[in-house]
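Q: this is a predicted model, with the sequence first.
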Amino acid sequence: MPELISAPQFFLGLISGTSADGIDAALVRFEGDAANAGAELVFGHTCRWEPALRERLIALGQHAQPLTLDEVGTLDVRIGRAFAEAASHAMRAAGVTARALVAIGSHGQTLRHHPHGNVPFTLQLGDAHCIAEHCGVPVVADFRRRDVAAGGHGAPLVPAFHAAILRDPGEDRAILNLGGIANFTLLPAQGEVRGFDTGPANGLMDAWCLRHTGQAFDAGGAFAAQGRVDGALLARLLAEPWFAAPPPKSTGRDQFHLDWVEAALAGDEAPADVQATLLALTARSVAEALQATQPRTRRVVVCGGGVHNPRLMAALAEAMPDAAIDSSAVHGLDPDFVEAMAFAWLAREHLAGRPGNLPAVTGASGPRVLGALYPP
């Protein structure tokens, strides 16, 4: 595949993360023909899921319910159509035609992520044929499975984008994404880029908040603010062996779900205390992971939905007192669309024939060109 020309190029990135709170669409302008060309967010928008479909996705993630083949096929198309609508909405709102886009990079919706065992796999739904047919734009999708086939976790994939955009030779940095799951990209001033999941972030807090307040998420951390951290419960949660496992590692809602929380409860905890404890769990697991892997970090750049929870940001600052805690907005990247921008970038890398994974991050046996191309 020839190198991309130096004129500005427009790509659209699509992702629905572990929280399944919406489909993020990011229209990204790339300048230049180098692998590390600058990326500018031209337009970003989140399309909410149709409520019944989101409810089903959450239920499947929380309880590992069995699925018939018919339901898998139906979900694949329904999710693909929803992604296509999100892309079309972004194109209309930004005033961009199909001819102006080089490609759409679609992550899809993760249904299962099991990169361990004798038959490791990861499964993202969202039929890319539907997106290509509806939008009239080439689509690059199915990014994770090639890395898994090469012995990796297929996650996290965003660190390569972080390294291209946010690395600073003057300081050790860490990029912290607070989605449903929290994950780090470690960007040392000198040395190898690393990245890994640290454990739950918004996913558990959202699910607990929905169950006990009827609200889809804890706006501003108000529900957690009503409670206090239960030290004994926090210790039981942190005793989960997964936290002590060394990188590379990844996880998802199928591991950290409400049944996992309930198994650690004594039974008499106030709901607000559990919420406060889940927030503390995120802050502690993040801080301990950073201390174990890059203790001289001087700046943590935070993106993802958790950046809007001031109580969580304060807890992170308290847990990591030696590092400055910044929103990615300070560095010119909208925290709500960094991941969607990354999948626009990964589509660009695919078309250029460049690897999109970092073996030191995912554990793959080598660099691989990620994704498959679906023509319009």
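A: Now that the structure is in, tell me what you want to look at.

Q: use CA for all of it now, contacts and neighbours both
A: Will do.

Q: and the helix ranked longest in the chain, how far from the chain's centre?
A: Longest helix of the chain, by residue count under DSSP state H: helix 69-94. Computed by C-alpha atoms, centre = their mean, to the nearest Å, the chain-centroid distance of helix 69-94 equals 18 Å.

Q: and the next helix or strand after it, what does it pack onto?
A: Later in the chain than helix 69-94, the nearest helix or strand by DSSP states H and E is strand 101-114. In this structure, strand 101-114 packs against strand 9-16, helix 51-63, helix 69-94, strand 121-125, strand 139-141, helix 338-351, with contacts taken as 3 or more C-alpha pairs under 8 Å, 6 or more residues apart in numbering; DSSP states H and E.

Q: tell me what angle strand 101-114 forms with strand 121-125.
A: Angle, strand 101-114 to strand 121-125, by axes from the mean of the first three to the mean of the last three C-alpha atoms, to 10 degrees: 130 degrees.

Q: quick one, strand 101-114 and helix 51-63 angle?
A: Using the same axes, to 10 degrees: strand 101-114 against helix 51-63 is 40 degrees.

Q: mind putting the helices and strands packed on strand 101-114 in CSV, mean neighbour count and distance to Asp147 included?
A: Below are those laid out as CSV (neighbours: other C-alpha atoms under 10 Å; distance: least, C-alpha to C-alpha, whole Å):
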stretch, mean neighbour count, distance to Asp147
strand 9-16, 26, 18
helix 51-63, 16, 22
helix 69-94, 18, 21
strand 121-125, 19, 10
strand 139-141, 27, 13
helix 338-351, 28, 13
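
Q: what's the closest of those to Phe223?
A: In terms of C-alpha to C-alpha, the element of those nearest to Phe223 is helix 51-63, at 20.7 Å.

Q: helix or strand: which one has Ala164?
A: Element membership of Ala164 [criterion: DSSP H and E] is helix 159-166.

Q: after that helix, next one along is what?
A: Downstream of helix 159-166, the first helix or strand assigned by DSSP H and E is strand 173-178.

Q: which helices and strands does that following strand pack with?
A: Using 3+ C-alpha pairs under 8 Å, 6+ apart: strand 173-178 touches strand 181-187, strand 299-303.

Q: which residues are contacting the longest one?
A: Outside strand 181-187, the residues that touch it by C-alpha atoms under 8 Å, 6 or more residues apart in numbering are 18, 156, 159, 162-163, 167-168, 172-177, 193-203, 251-253, 282, 286, 294.

Q: hmm, which of the residues you listed are the buried ones?
A: With neighbours counted using 16 or more other C-alpha atoms under 10 Å, the contacts of strand 181-187 contain these buried positions: 18, 156, 159, 162-163, 167, 172-177, 193-203, 251-253, 282, 286, 294.

Q: comparison target, given below:
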Amino acid sequence: MTTHSAPYKPMLTTIGLMSGTSLDGVDAAILVTDGVQVERHGPSLTQPYPPATRTMLRSLLDKAARLDAQDPQVLAASHAVTQCHAQAVAALCAQAGGLLPDLIGFHGQTILHQPGRTWQIGDATALSAQTNTPVVHDFRSADVQAGGEGAPLAPLYHAALLQGQKRPVAVLNIGGVANLTYLDPSGTVLACDTGPGNALLDDWTYQHTGQTYDKDGALALSGTMNKAVLAQLMDHPFFTQSLPKSLDRLSFHKGLEHVSSLSAADGAATLAAFTAQAVASTQLPHPPEAWFVCGGGRHNPAIMAALRRCLSGTIQPVEVLGWDGDALEAECFGFLAARSLRGLPLSLPGTTGVKTPTTGGRLSCANLVPQRLLPCAALMVQATNQPPG
């Protein structure tokens, strides 16, 4: 008699954490996954950074290239980031009825991203101790060490969610930096950062209004885009580089000098158009038939209108697919944490430019009792002894 082993479905209840380059706070989301399939999406929330923490982080971006990990400013910021993440986990667990997750995926706060170097701050061991949960962190370093850009890392999660979707199709994430995932009918996955997302518009809005972002696109919608200034902004060597490619939040910061002669409203309108034009300039094998937009930028009507002017195909927020566009990146790091435990790739040649599919992430467990490690240990043992499904 022939016997068959049980289907390989070791699912973990994960909490993914993401604090993006917009510096607005920590997104936390529950995801039940084995790193290949998604069984269930859970609740999510955003834990805003206190104003003092946001100010500290924004100041750190301007000097991070000159600092090291033991600099007092970096240590203070890392502690503040870790505490905000621990608070987000506690709040989400309480919201989920006292949930104790199996695993946390902790991206940390990016303070520098350059070719050959990527730097995220946050203390994974302290987070593990405070949450009594194993933590996977340091997702990008292995890719960079293997010759990749270290970003973007969301494409494999997007691809998992887009199963069955008509192709070619793209997911566009507009955070501080904008990035896209492209899938074509052959199964090819391509990705890259496209250019500025909300970062320039956020900084411009703060300079002129004291508000941290252009709420509802009100400032941009009240102005008129300046074509000459937009052309100057687009005259940047990044746009002639081939895929894949990635950016730091400040890569286009000097572009604010081009906009400085404009009124607050016209400058905002021009920067919103710049975000969209940068996406449109990306050289893809075929124009996507559909674009699904996530990240904070999808809440800005000026950016969404500019995208519809620049791109062919339909432009819709990811909610039309039943996804939560505010939780998507956080969910991604729960997904990638499970992949990391299984030794599965987090990046591909077409997503970061790494030479071969590359795994990554490191596991921190503080001083957890063995029972808290069992679900993760079982996943790793089964991944070693069975095909990944």
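A: Structure's in. What do you need? The model shown is predicted, which means the values in this text are computed figures rather than measured ones.

Q: give me the TM-score for this pair.
A: Overlay of the two chains. TM-score (TM-score structural alignment, normalised by the length of structure 1): 0.91; 359 aligned residues with a C-alpha RMSD of 1.9 Å.

Q: re the thing from before, who are the packing partners of the helix holding Ala164 of structure 1?
A: Packed next to helix 159-166 of structure 1, using 3+ C-alpha pairs under 8 Å, 6+ apart, are strand 181-187, helix 338-351.

Q: now the residue nearest the centre of structure 2: closest residue in space, sequence neighbours ignored.
A: Structure 2 has Glu329 as the residue nearest its centroid, 4.8 Å off, counting by C-alpha atoms, centre = their mean. The shortest distance from Glu329 of structure 2 to any residue other than its chain neighbours is 6.4 Å, reached at Met18 (C-alpha to C-alpha, 6 or more residues apart in numbering).

Q: can you pull out the helices in the stretch 151-300 of structure 1?
A: Counting by DSSP state H, counting those that start in this stretch, the stretch 151-300 of structure 1 has helices at residues 159-166, 202-213, 222-225, 231-238, 241-244, 258-264, 271-293.

Q: nearest to Leu111 of structure 1, of those helices?
A: Nearest to Leu111 of structure 1 among those is helix 202-213 (14.3 Å), distances taken as C-alpha to C-alpha.

Q: so that closest one aligns onto which residues of structure 2?
A: Under TM-score structural alignment, helix 202-213 of structure 1 corresponds to residues 198-209 of structure 2.

Q: now do the matching stretch: distance to the chain's middle.
A: 20 Å.

Q: ok, and what's touching it?
A: 21-22, 174-178, 211-214, 219, 249, 252-253, 256, 264, 267-268, 271-272, 275, 296-297.

Q: just the buried residues of the residues you listed.
A: Burial by neighbour count, 16+ other C-alpha under 10 Å: within the contacts of stretch 198-209 of structure 2 this picks out 21-22, 174-178, 212-214, 219, 249, 252, 256, 264, 267-268, 271-272, 275, 296-297.

Q: follow-up on the earlier one: how about the aligned partner of the residue nearest to the centre of structure 2 in structure 1, what does it touch?
A: Counting by TM-score structural alignment, Glu329 of structure 2 corresponds to Glu339 in structure 1. Residues in contact with Glu339 of structure 1 (C-alpha under 8 Å, 6+ apart) are Ile15, Val158, Gly304.

Q: what do we get in structure 2 for the last one?
A: Spelled out, it's Gly304 of structure 1. Using TM-score structural alignment, the partner of Gly304 of structure 1 in structure 2 is Gly295.

Q: can you report how many residues neighbour its match?
A: Look at Gly295 of structure 2: counted by other C-alpha atoms under 10 Å, it has 24 neighbours.

Q: just the one 5 residues further on next, same as before
A: Using other C-alpha under 10 Å, the number of residues around Asn300 of structure 2 comes to 19.

Q: again, but for Phe43 of structure 1
A: If you count neighbours by other C-alpha under 10 Å, Phe43 of structure 1 ends up with 17.

Q: which helix or which strand is home to it?
A: Per DSSP H and E: strand 39-47 holds Phe43 of structure 1.

Q: and that strand, what does it pack onto?
A: strand 23-30, helix 69-94.

Q: adding distance to Leu358 of structure 1, write these out as JSON lines.
A: Putting those into JSON lines (distance: least, C-alpha to C-alpha, whole Å) gives the following:
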{"stretch": "strand 23-30", "distance to Leu358 of structure 1": "21"}
{"stretch": "helix 69-94", "distance to Leu358 of structure 1": "27"}
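
Q: okay, how far is it across stretch 35-50 of structure 1, tip to tip?
A: 37 Å (C-alpha to C-alpha, to the nearest Å).

Q: next one: it to chain centre, how far?
A: Distance, centroid of stretch 35-50 of structure 1 to centroid of chain: 13 Å (C-alpha atoms, centre = their mean).

Q: kindly report the same for stretch 338-356 of structure 1.
A: Relative to the centre of its chain, stretch 338-356 of structure 1 is centred 14 Å away, using C-alpha atoms, centre = their mean.

Q: could you do stretch 280-290 of structure 2 as well?
A: Taking mean C-alpha positions (C-alpha atoms, centre = their mean), stretch 280-290 of structure 2 and its chain are 21 Å apart.

Q: which residues does that stretch contact?
A: Here stretch 280-290 of structure 2 has contacts from 167-170, 182, 184, 194, 239, 242-243, 307, 310-316, using C-alpha under 8 Å, 6+ apart.

Q: tell me which residues in it are buried?
A: Ala280, Thr282, Leu284, Pro287, Pro288, Ala290.

Q: quick check, nearest of the residues you listed to Gln37 of structure 2?
A: Ala290 (22.9 Å).

Q: and the gap between that closest one and Asp27 of structure 2?
A: 26 Å.

Q: can you name the residues that contact Arg253 of structure 1?
A: Arg253 of structure 1 neighbours (C-alpha under 8 Å, 6+ apart): Thr18, Gly61, Gln62, Gly180, Ile181, Gly203.

Q: next one: Val81 of structure 2
A: Thr53, Gly108, Gln109, Ile121, Gly122.

Q: which of those are conserved in structure 1?
A: On the basis of both residues aligned by TM-score structural alignment, their matches' C-alpha atoms under 8 Å, what survives of the contacts of Val81 of structure 2 in structure 1 is Gly108, Gln109, Ile121, Gly122.
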